[in-house]
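# build the 3D model from these lines:
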Amino acid sequence: MDYLIYGIFALIIFFLVHGMLPTKGIKQISTLDLKQQLNHRNKQYIDVRTPGEFKVNSIRGFQNIPLQQLPNKLDGLSKEKEIIVICQSGMRSSKACRLLKKQGFQNITNVKGGMSAWS
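Take a look at the predicted model:
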């Protein structure tokens, strides 16, 4: 019985850790790196926070597409341009990046730490 409990515990830990690891093929940048890349015409900047969060504090040049709405807004994004994704902490943007990757987008970048790290 103890082995079963340990096995279940190990499986839960595996899925928790696996969910936090960056997805292969998705770049990770710091907010400092983002500052150097802002306003490039060949990039798309997406903020996946809620409209309320975006209204309170946002970065010029970022388009607000809340994570829940992203699957319905993919047609408005170019697969030819890099997509840089931000949220409040980096968790929702990581989910958004995985969704974009599954939908065939190739050049995707997540901002580590999100708006919490932006100064």
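
# from here on, just use CA atoms for contacts and neighbour counts.
Will do.

# tell me which stretches of this protein form strands.
For the chain, strands defined by DSSP state E occupy the ranges 26-29, 43-47, 63-64, 82-86, 108-111.

# so what's the gap between the last one and the chain middle?
The chain centroid and the centroid of strand 108-111 are separated by 6 Å under Cα atoms, centre = their mean, to the nearest Å.

# hmm, who's touching that strand?
Under the criterion Cα atoms under 8 Å, 6 or more residues apart in numbering, residues 25-31, 34, 82-87, 90, 93-94, 97, 100-101 lie in contact with strand 108-111.

# please give the structure of this sequence too, so both can be compared:
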Amino acid sequence: MWFLLIAAALIIGYAVIRYVNQRRYLTTLTSEQFREGYRKAQLIDVREPNEFKGGHILGARNIPVTQLKQRLQEVRKDKPVYLYCQNQARSARAANILRKNGYQDLNQLQGGFKKWDGKIKSS
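A predicted model of the protein is given here:
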């Protein structure tokens, strides 16, 4: 029983530390804030291609998080990066990959694409 409690405490502690650390390098923006800044930035949809084709924010490029390490050369370090996925989980993973590779101005859409209320395009 004690083992399970200790394991649960360690998992929760790790999650809290990771969340706090992530807030240092990744800014979460509301739809309004995201809309105000994404035209001056690199807008990247990190969902899979079939999700992207089903609908995406107008002007976004599709670089799935599963391909990001191989496609880092497509993302400039001198411009802000605006990331989104379906609900924030993959964009947070993508931001971590980018941070580890020297990217600094990283932003994600709060709530992900499912909370987006701006213009979209379907392929």
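
# so after superposing, what's the score?
In this superposition the chains share a TM-score of 0.88, using TM-score structural alignment, normalised by the length of the first structure; 116 aligned residues with a Cα RMSD of 1.6 Å.

# mind putting the strands of the first structure into TSV with mean neighbour count?
Formatted as TSV, these follow (neighbours: other Cα atoms under 10 Å):
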stretch	mean neighbour count
strand 26-29	17
strand 43-47	22
strand 63-64	18
strand 82-86	25
strand 108-111	24
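
# tell me how far the lengthiest helix in the second structure is from the chain's mean position?
Criterion DSSP state H: the longest helix present in the second structure is helix 2-25. Its chain's C-alpha centre and that of helix 2-25 of the second structure lie 20 Å apart, by Cα atoms, centre = their mean.

# by contact count, what packs against that helix?
Judged by 3 or more Cα pairs under 8 Å, 6 or more residues apart in numbering; DSSP states H and E, helix 2-25 of the second structure has no packing partners among the helices and strands.

# closest to the mean position in the first structure, which residue would that be?
Here the mean C-alpha position of the first structure is nearest to the C-alpha of S93 (Cα atoms, centre = their mean), at a distance of 2.0 Å.

# aligned partner of it in the second structure?
Counting by TM-score structural alignment, S93 of the first structure lines up with S91 in the second structure.
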